[in-house]
Structures are given as C-alpha cells and as structure tokens.
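**Student:** Fold the following and give me the result.
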Amino acid sequence: MTTWADFHAPSIDDVEALAEAAYARLPEEFRALCEGVVIRVEDFPDDETLREMSCETPFDLLGLFRGLGLAQGGGLMQTGQFPNMVWLYRRPILDYWAEHEESLGHIVTHVLVHEIGHHFGLSDEDMEAIEAGAA
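**Tutor:** Sure thing, here's the model as predicted:
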C-alpha cells in the first residue's frame, strides 16, 4: 500500500508533463494560434525577472509570458528574435497548491492558460472560457 510517506514533491519534469497535458486539452483552434510558443518550467524566476516584476519574494510569481505577443504585433518571427515563451515556476506553483483547495493539474492549467492569454491579449473572461474548455 502506498502512503503519503512514499510521495515526493512533483519535479520539474512532473510539472512539465502536467503543462503538456493541459496544453493538449486546450481547444484545437486555440493551440493552432499558439504555434511557436515555447513552454518552460523552472523552479523560480531569475533575479532579473524578480526585479522587473517588482516581486517581494521568489514565490510571488507563478508564471510569466516573455516575448512579443500577438496583441503587440508578434505573430511573425524576425531574425534574431527569441521565441515567445511561457514560463511556469514550479516552487511558487507548489506553494500555492499547498495553500489552496485546488488540484495541482488545475493550477498548472490555470497558470498556463493565463500566460498564453497574454500572448493573445485576451480578457479574463476569454481565458476563463478557454480554461473551462480544457477541464
């Protein structure tokens, strides 16, 4: 019998797998518009990101979109331009999970949809509808 004593905290690879599964559940037409967006999972944001986002602690940021979103004319890659990226931060996500009554999969999906939503310049209502479609 497996008990809680046998479990370990989800690794970066585990969170990446959750993010990939969440992405695969997103509506197909939404995923088609995401072509070229790279999803990365790290334990924490780097120091530069923490300063840029005015974070008081490394746990303040669950995810981040970096790049030139479609709302800013970023639909076409230009020479020398980094790809648009969504960062998910494992440790802050796990900390949030420990404090709330939501599944880890739901939280990862929520953060992923929210950050991709920045890529499109979507409203909160639009992002909620997409997230509901991925449930």
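
**Student:** contacts and neighbour counts: CA atoms only from here.
**Tutor:** Noted.

**Student:** In the chain, what residue spans correspond to helices?
**Tutor:** All helices of the chain, identified by DSSP state H, fall at 12-25, 28-33, 47-52, 90-99, 104-120, 124-134.

**Student:** What are the buried residues along the fifth one?
**Tutor:** Applying a neighbour-count criterion of 16 or more other CA atoms under 10 Å, the buried positions in helix 104-120 are 104-120.

**Student:** re the thing from before, using TSV, lay out the helices of the chain together with distance to Leu61.
**Tutor:** Converted to TSV, the helices of the chain look like this (distance: least, CA to CA, whole Å):
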stretch	distance to Leu61
helix 12-25	16
helix 28-33	24
helix 47-52	8
helix 90-99	7
helix 104-120	10
helix 124-134	18
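
**Student:** For the residue minimising distance to the centre of the chain, list the residues it contacts.
**Tutor:** Against the mean C-alpha coordinate of the chain, by CA atoms, centre = their mean, the closest residue is Leu112 at 3.1 Å. When the contact criterion is CA atoms under 8 Å, 6 or more residues apart in numbering, the partners of Leu112 are 19, 22-23, 63, 86, 88.

**Student:** quick one more, to check against the first:
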Amino acid sequence: MSHPGQPLRFAPTPQEIETLALEALSRLPDPFNAHLSDVVLFVEEFAPADILKEMEIDDPFGLTGLYSGRPVGQEAQTGDVPPTVHLFRRPLLDEWVETGVPLDALITHVVVHEIGHHFGLSDIDMHVLEDMVAS
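**Tutor:** From the prediction side, this is the model:
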C-alpha cells in the first residue's frame, strides 16, 4: 500500500533493466568499449529451459545472466551470430531483494561478468573491471 503523496512502486520493467545495463556498458573504459558495438543485449524473464538443462541448473532463479558468442580475438566463422548478453529479469530481481545490493550495482556486476567472457577475462580481471565501472 502506498502512502499519501507517494506513487506506487512496481518491480523494474525489462526496459528499466536494459537501461541500467546499457549505462553499465557505457562506463566500460577503453579498449573494452571499442569491442562492444556488435554485442546484442537481451532482457528476458528467465533463461530458457534448454539452457538451464545444458548448464545443469535446476532452479530457474539460479541464472542471472549469460554470454553467448566467441571471445574477442577468436576468429569468426561463417554463420556466426553476433555475441549476446542475456539478462534474466526475475532472477536478478530475486537476488536484488535477497541481497539488498542496489539494483544498478547488481546489474553492473552481472553485465561486467558476462562481458568479461566476451574478452576472455579471469574472475580477478572481471572484479578489477567492475571496480572501474562501478557507478
């Protein structure tokens, strides 16, 4: 229930999640941002069942993001689709509520981690990059 003078607040929409993700991407420093023009961003409610099965994840809330594509530097093959980052809205919102981490920081964390796969970064490198783009 809202209080007088305060608007009702609903869960962030896929568009709001996308906006936060794009803002996180825009903060990536050179040379990373120069290699992101071909990366496609999707916001979906959950990961598809076949992806969860392939990754041996039983709980659909267990996957917040996914990178698909060849890392930078690997030779492209005929028929390759553009690299993609998928963010899964409901698991992100669940983690947001459970952890109390600000939503923009959580989305930045997931986006940087998935983009880190695009660049073939180690987990340590991803944490360094995340610290660089923290809002």
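
**Student:** care to give me the TM-score?
**Tutor:** For this chain pair, the superposition-based TM-score is 0.90 by TM-score structural alignment, normalised by the length of the first structure; 130 aligned residues with a CA RMSD of 1.4 Å.

**Student:** Pull up the gap between the residue nearest to the centre of the first structure and His106 of the first structure, please.
**Tutor:** The spacing between Leu112 of the first structure and His106 of the first structure, counted by CA to CA, to the nearest Å, is 10 Å.

**Student:** what does Leu88 of the first structure give?
**Tutor:** For Leu88 of the first structure, the distance to His106 of the first structure (CA to CA) stands at 13 Å.

**Student:** ok, now Glu28 of the first structure?
**Tutor:** In this structure, Glu28 of the first structure and His106 of the first structure are 19 Å apart, going by CA to CA.

**Student:** for Ile116 of the first structure, same thing?
**Tutor:** Ile116 of the first structure sits 15 Å away from His106 of the first structure, going by CA to CA.

**Student:** Now for Pro27 of the first structure, how many residues are close by?
**Tutor:** When counting by other CA atoms under 10 Å, one arrives at 14 neighbours for Pro27 of the first structure.

**Student:** Check Gln74 of the second structure too.
**Tutor:** Residue neighbour count, defined by other CA under 10 Å, stands at 10 for Gln74 of the second structure.

**Student:** From His118 of the second structure, how far off is it?
**Tutor:** Applying CA to CA, one obtains 10 Å for the distance of Gln74 of the second structure from His118 of the second structure.

**Student:** Over to Ile107 of the second structure?
**Tutor:** For Ile107 of the second structure, the distance to His118 of the second structure under the criterion CA to CA works out to 17 Å.

**Student:** Now do the contacts for Gly65 of the second structure.
**Tutor:** The neighbourhood of Gly65 of the second structure, defined by CA under 8 Å, 6+ apart, consists of 85-88, 110-111, 114.

**Student:** Trace it over to the first structure, please.
**Tutor:** Structural correspondence for Gly65 of the second structure with respect to the first structure (TM-score structural alignment): Gly63.
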